[in-house]
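Peer 1: Okay, structure incoming, though there's no sequence with it:
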């Protein structure tokens, strides 16, 4: 939680909103953090956890939980005060720049303007075997009561599943004449999600000319949504994304916005 202060003296007449963490009382700066240290659980390990928290700017730091999680590893939870502030006016995020459509509206736009089914190919690439994300977006059962893209009658969905190689993905996209390729990446050790995405975008650019490439979309809980240019993709979706958001974006990018630019 946080407390917000407005600074009427902000330059340019813009209201400067300062956010301070909230724990027990408004503006007290209290935070809770968790981490693991590669040490067995003992008093020295607990002292090391508090020292680390102090160096992170948490002062005073209170160790509220410590538990061994394997041979030579301990998990800690620390609670304490920080003096850091955040100016909301300087926070940069990717805002949704397209209307959120219902399934009926998506189907109507695709049928009336595209006049054929919109082809979508999805997969988890590399060694990533976590299909919960891609299944939540593509499978008809969807997520949290919202049906996936297979439910949309004007969308043709091909779900390749897990551990798909980049060449296999490119060939499947070519065979299915994909308008869009959706890639889910959950495994992030050693930035595997970033490496895999760069490899995927490079492969599509090498295999297909600019006007023939499908829309490249990636999603996962650890992606930075501002990194589209750096990763060579058209859109990045983060945690909490719904099938309806993805379907609405596909219509916006492939039909509505494309028509407007023509």
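Peer 2: Here it is on my side, so go on. Just so it is clear, the model here is predicted, and its values are computed rather than measured.
Peer 1: only C-alpha atoms for contact and neighbour calcs from this point on.
Peer 2: OK.
Peer 1: now residue 91: how far from residue 16?
Peer 2: Here residue 91 is placed at a distance of 11 Å from residue 16 (CA to CA, to the nearest Å).
Peer 1: Which one's more surrounded, those two?
Peer 2: residue 16 (18 against 7; other CA atoms under 10 Å).
Peer 1: quick one: contacts for the nearest residue to that one once chain neighbours are set aside?
Peer 2: The shortest distance from residue 16 to any non-neighbouring residue, by CA to CA, 6 or more residues apart in numbering, is to residue 7 (5.0 Å). Applying CA atoms under 8 Å, 6 or more residues apart in numbering, one finds that residue 7 lies in contact with 15-18.
Peer 1: put this beside the first:
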């Protein structure tokens, strides 16, 4: 929606015509497929704020569950002034620029230790960022001459990851989490952050960088992470952030990221 000056200040979903509020949602109910399940699905849709919802697809899942796709209009409107997102505050650098910046700031390789922690066995995300083959046509961090990468793989315990980070002298710990049942990804990151604080008490704590499709980048401070990356993140984004965060910290700039639980010391 536009104000008289043409500035967009609020939006509604778009379906058939502008500002009609039409949305399509899908969900599963723990009911056998039938009229009762369809009636319950319409009630769910109405309670979600959908006006005159229509079931456009329904099918049984086994004998005890039903899957639905429902179409209808919602009254909800989002004021854009109330939307807060994490914007990238650093430039994207080429591999050469990363290498030059790291060696100029540190005079050595930047050490990155990565893993999937807990019971998470999904290595696609961490491998996309760390492995030389990379992601979306970009080489992973192993490709960079200035980075020394230690990829521990999947189902690594928090204690093992922190211990390895300490032994390797890690500048950054990268964690990918795809398993999200019962908010396991949130609990795992909080545990990791707390363990890093204890292990590196009185010393420079490695940057904690977290990635996964179910994370909200705005939750970094709440989880004790320095940065959270969501879906679509590429290796150059992560490498550029590491350069920004570590060089800002060591130069004492005001925009250097501050750890949520333990204040870093200058190196």
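Peer 2: Yep, that arrived. Note that this is a predicted model, so its numbers are computed, not measured.
Peer 1: And the TM-score between them?
Peer 2: The TM-score (TM-score structural alignment, normalised by the length of the first structure) is 0.93; 254 aligned residues with a CA RMSD of 1.6 Å.
Peer 1: I'd guessed residue 69 of the first structure sits against residue 75; true?
Peer 2: Yes: Residue 69 of the first structure lies in contact with residue 75 (CA atoms under 8 Å); the separation is 6.4 Å.
Peer 1: Between those two, tell me which one has more neighbours.
Peer 2: Taking other CA under 10 Å, residue 69 of the first structure and residue 75 do not tie; residue 75 has more neighbours (21 against 13).
Peer 1: quick one: which helix or strand includes the alignment partner in the second structure of the more buried one?
Peer 2: Residue 75 of the first structure maps onto residue 67 in the second structure when the alignment is built from TM-score structural alignment. Using DSSP states H and E, residue 67 of the second structure falls within strand 65-74.
Peer 1: what's the mean gap between that strand and the aligned bit of the first structure?
Peer 2: On superposition with the first structure, the mean distance recorded for strand 65-74 of the second structure (mean CA distance after the TM-score superposition for the first structure) is 0.9 Å.
Peer 1: for that strand, packing partners?
Peer 2: strand 22-29, helix 35-47, strand 50-61 (3 or more CA pairs under 8 Å, 6 or more residues apart in numbering; DSSP states H and E).
Peer 1: Now the element after that strand, going C-ward?
Peer 2: By DSSP H and E, the next helix or strand past strand 65-74 of the second structure is strand 78-79.
Peer 1: returning to what we had before: quick one: closest of the helices and strands packed on strand 65-74 of the second structure to residue 198 of the second structure.
Peer 2: strand 22-29 (42.2 Å; CA to CA).
Peer 1: mean shift between that closest one and the first structure?
Peer 2: Strand 22-29 of the second structure sits 0.6 Å off on average (mean CA distance after the TM-score superposition for the first structure).
Peer 1: what angle sits between that strand and strand 65-74?
Peer 2: Computed by axes from the mean of the first three to the mean of the last three CA atoms, to 10 degrees, the angle separating strand 22-29 of the second structure from strand 65-74 equals 160 degrees.
Peer 1: so how far is strand 22-29 of the second structure from its chain's centroid?
Peer 2: 24 Å (CA atoms, centre = their mean, to the nearest Å).
Peer 1: And for stretch 123-137 of the second structure?
Peer 2: Stretch 123-137 of the second structure sits 15 Å away from the centroid of its parent chain (CA atoms, centre = their mean).
Peer 1: so where is it in the first structure?
Peer 2: Residues 131-145 of the first structure are where stretch 123-137 of the second structure lands when matched by TM-score structural alignment.
Peer 1: wait, doesn't residue 218 of the second structure sit right on residue 85?
Peer 2: Yes: Residue 218 of the second structure is within contact range of residue 85, at 6.8 Å (criterion: CA under 8 Å).
Peer 1: who's more crowded, the two?
Peer 2: Legend: neighbour count by other CA under 10 Å for residue 218 of the second structure and residue 85, higher for residue 218 (15 against 9).
Peer 1: Just the buried positions in the match of stretch 123-137 of the second structure, please.
Peer 2: 131, 133-143 (16 or more other CA atoms under 10 Å).
Peer 1: before we move on, what about stretch 191-208 of the second structure?
Peer 2: 191-197, 204-208.
Peer 1: Also stretch 72-85 of the first structure?
Peer 2: 74-82.
Peer 1: any idea which of those residues is the one closest to residue 185 of the first structure?
Peer 2: residue 75 (25.5 Å).
Peer 1: Tell me how far that closest one lies from residue 234 of the first structure.
Peer 2: 38 Å.
Peer 1: What of residue 150 of the first structure?
Peer 2: 22 Å.
Peer 1: Those two - which one has more neighbours?
Peer 2: Between residue 150 of the first structure and residue 234, residue 150 has the larger neighbour count (other CA under 10 Å), namely 20 against 16.
Peer 1: Please verify my assumption that that one contacts residue 136.
Peer 2: No: counting by CA under 8 Å, residue 136 is not a contact partner of residue 150 of the first structure; they are 10.5 Å apart.
Peer 1: Residue 143 of the second structure: neighbour count?
Peer 2: Using other CA under 10 Å as the criterion, residue 143 of the second structure is surrounded by 18 other residues.
Peer 1: and it, what is it in contact with?
Peer 2: 131-132.
Peer 1: mind checking what residue 91 of the second structure lines up with in the first structure?
Peer 2: Checking with TM-score structural alignment, residue 91 of the second structure has residue 99 as its match.
Peer 1: Point me to the helix or strand that includes that match.
Peer 2: Taking DSSP H and E as the definition, residue 99 of the first structure sits outside all helices and strands.
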